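> Fold the following, please.
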Amino acid sequence: MSERLDGTVALVTGASSGIGEATARELARHGAAMALVARRGDRLERLAADITGAGGTALPLPLDITDQAQAADAVKRTVAELGRLDTVVNNAGIMLPGPILDAPTEEWDRMVALNLQGLLYVTHAALPHLLTAADGGPRQVADLVNISSVAGRHATMGAGIYNLTKFGVNAFTESLRQEVTARHVRVSVVEPGSVETELRSHIREEIRNIVMRRIADIEPMQSEDIADAVAYIVTRPRRVAINELLMRPTEQVG
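Predicted structure coming up:
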């Protein structure tokens, strides 16, 4: 049976759409007060209104976590305005696949900045508060969930830098897990396969056409499927830690 998250505070990055938005809604339904982080403030305001309209608590924080000062400010404002921090979901990310040869390296910079550095900046700022929550919070446990990808488990041609960032997320997650798990901060990684989100819309058209042909016969997962998995992870009893969760559409082979 799932435990409630009443009296706790959760921060979700990339909350303006897709997996982040669905996760924020799901954790709010479980009773958590929500800090909503993304760059698109108008979307965060609408999401916050939906959550508060349903009886929850939501704090929209429009900012860019690839800037370390802004990432730290997101955590600082969450604790100052909502009182604590018990759960962090590092969901913000971008997928820009394509050949390494002759690649536009600004795409590499964008993936490294958001998929890795943004995640690191938020984690660095949040960890002291998560340790405090685990030591004296209502559930006596805290959670950090990093959204990675099946691309973090095996490398494929045409996705080298995206693979690099997601392999990095997986390695960082496991190292940090070993560092803090004895203090009841659970560190988890979720590795989705194909999900129907805005992620694909950011890909260059010629590359997007190739990607879409590869997955044309697969019914993709929905953002709510991943949100449900995140909620499962963070609502386990204190004695249970879900370290890694790999999810693929039923028809996806690789």
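
> going forward, measure contacts between C-alpha atoms and count neighbours the same way
OK.

> What segments of the stretch 1-150 of the chain are helices?
Taking DSSP state H, counting those that start in this stretch, the helices of the stretch 1-150 of the chain run over residues 18-29, 41-53, 68-82, 105-111, 119-136.

> Pull out the buried residues from the second one.
Within helix 41-53, the residues scored as buried using 16 or more other CA atoms under 10 Å are 41, 43-45, 47-49, 51.

> can you pull the contacts of the closest residue to Trp108 other than its chain neighbours?
Closest residue in space to Trp108, ignoring its immediate chain neighbours: Ile161 at 6.3 Å, by CA to CA, 6 or more residues apart in numbering. Residues in contact with Ile161 (CA atoms under 8 Å, 6 or more residues apart in numbering) are 97, 100, 108, 111.

> Make JSON lines out of the buried residues of helix 41-53 and add distance to Ile210.
Converted to JSON lines, the buried residues of helix 41-53 look like this (distance: CA to CA, whole Å):
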{"residue": "Gly41", "distance to Ile210": "32"}
{"residue": "Arg43", "distance to Ile210": "30"}
{"residue": "Leu44", "distance to Ile210": "32"}
{"residue": "Glu45", "distance to Ile210": "35"}
{"residue": "Leu47", "distance to Ile210": "33"}
{"residue": "Ala48", "distance to Ile210": "36"}
{"residue": "Ala49", "distance to Ile210": "38"}
{"residue": "Ile51", "distance to Ile210": "38"}
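
> To compare with the earlier structure, here is another sequence to fold:
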Amino acid sequence: MINHQVAAVSGGTSGIGYATLEALREVDVQVAFSGRRAERVRQIAAEHNRDGCCVEGVVADAVDEDHVHRLFDAASAAFGAQPTAFILCAGRGMPGSLVTSDVSQWEDLLRINVLGAMRQLRTCAGLFTQAHPGTAQIRDIVVIGSTVGRVLSAGNPVYGATKFALHSLVESLRQELCERGVRVSLIEPGFVKTEFQASAGYDMRWFNELEQTQGPFLSARDLAASIRFVLEQPPHVHVDDIRIRPSRQRV
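Next up is the predicted model:
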């Protein structure tokens, strides 16, 4: 990849994050990635490093205050250079409306999807603007949002509220950093079929039945291809927002 030799992926052990890691490795980008499951982090590193160190894993939670610093330090130690691209995939879902959702999960949802993302974006913005002042090196921040962060979802508004907040943060950061050589981009997927739904507690029977009428749903690799497209644009071109849905998804 012309723009980046080293990238960092937050939430790179499954789903869109792992597909992005693989897509970057296909074009010889070295990747530092994070995830909460230590065994999964070790497994990914072992699989990809058989012929030399090309990925470096960090066991971290999305809300850890030192999350991004640890990712960047791991990349520097393993590859001799800090990332110039940061892809934020870490997050969680939650089914239900304001009335029907599990109120005991609200705080954790906001802590991960909003506060955790805010900390990561703030830290990454600081590192990117400090590391390459006055240089032509383009730096990229790519954030995974959701269509429910733009179009009101009556069935999933609590999760959607965290994505509305995230989208606002991403656009404000884009405006703040665009003159400093940092591109901030948002990817808004519709229905994507990964382990995200089951781990968040969605009704998988409903989800599978929905795919019969509005699918086939997107795969994680479909999203990874969009992320790679954003990263591969020449420095004077910024694809700052992509909304991507299954062809038959209505809303």
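
> Can you give me the TM-score here?
Comparison of the two superposed chains (TM-score structural alignment, normalised by the length of structure 2) gives a TM-score of 0.90, and 249 aligned residues with a CA RMSD of 2.1 Å.

> picking that back up, narrow the contacts of Ile161 of structure 1 to those that are buried.
The neighbour-count test (16+ other CA under 10 Å) marks 97, 108, 111 as buried among the contacts of Ile161 of structure 1.

> Take the helices of the stretch 1-150 of structure 1 and lay them out in CSV including distance to Pro249 of structure 1.
Output for the helices of the stretch 1-150 of structure 1, formatted as CSV (distance: least, CA to CA, whole Å):
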stretch, distance to Pro249 of structure 1
helix 18-29, 15
helix 41-53, 27
helix 68-82, 32
helix 105-111, 24
helix 119-136, 25
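
> one step back: the contacts of Ile161 of structure 1 into a markdown table, with extra columns for distance to His30 of structure 1?
Putting the contacts of Ile161 of structure 1 into a markdown table (distance: CA to CA, whole Å) gives the following:
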| residue | distance to His30 of structure 1 |
| --- | --- |
| Pro97 | 35 |
| Ile100 | 43 |
| Trp108 | 37 |
| Met111 | 32 |
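
> Could you identify the most distant pair in those residues?
Ile100 and Met111 (13.5 Å; CA to CA).

> quick one: what's aligned to Ala198 of structure 2 in structure 1?
Alignment note: Ala198 of structure 2 maps to Ser201 in structure 1; criterion TM-score structural alignment.

> Just give the closest residue to its match, not the sequence neighbours.
With sequence-adjacent residues excluded and distances taken as CA to CA, 6+ apart, Ser201 of structure 1 is closest to Arg208, at 7.8 Å.

> so what corresponds to Thr123 of structure 1 in structure 2?
Following TM-score structural alignment, the counterpart assigned to Thr123 of structure 1 within structure 2 is Leu121.

> how many other residues sit next to its match?
By other CA atoms under 10 Å, 23 other residues sit near Leu121 of structure 2.

> quick one: it from Arg92 of structure 2, how far?
In this view, Leu121 of structure 2 and Arg92 of structure 2 are 17 Å apart by CA to CA, to the nearest Å.

> and what of Glu107 of structure 2?
As for Glu107 of structure 2, its distance to Arg92 of structure 2 is 12 Å (criterion: CA to CA).

> Name the residue in those two with the higher neighbour count.
Ranked by neighbour count (other CA under 10 Å), Glu107 of structure 2 and Arg92 place Arg92 first, with 16 against 9.

> and that one, what pairs with it in structure 1?
Matched to structure 1 by TM-score structural alignment, Arg92 of structure 2 sits across from Ile94.

> need the contact list for the residue sitting furthest away from the middle of structure 2.
Computed with CA atoms, centre = their mean, the residue of structure 2 farthest from its C-alpha average is Val99, at 28.6 Å. When the contact criterion is CA under 8 Å, 6+ apart, Val99 of structure 2 has no partners at all.

> ok, Asp143 of structure 1 - contacts?
Asp143 of structure 1 sits next to 86-88, 130, 185-188, 234 when contact means CA under 8 Å, 6+ apart.

> Okay, it and Leu36 of structure 1: tell me how far apart.
From Asp143 of structure 1 to Leu36 of structure 1 the distance is 16 Å (CA to CA).

> again with Asp73 of structure 1
13 Å.

> And for Asn163 of structure 1?
Going from Asn163 of structure 1 to Leu36 of structure 1 by CA to CA gives 27 Å.

> Quick check, central residue of structure 2?
Nearest to structure 2 centroid, counting by CA atoms, centre = their mean: Cys89, 2.0 Å.

> Next, the aligned residue in structure 2 for Gly158 of structure 1: secondary structure please.
In structure 2, Gly158 of structure 1 lines up with Gly155, judged by TM-score structural alignment. Secondary structure, DSSP: H, G, I helix; E, B strand; the rest coil: Gly155 of structure 2 is coil.
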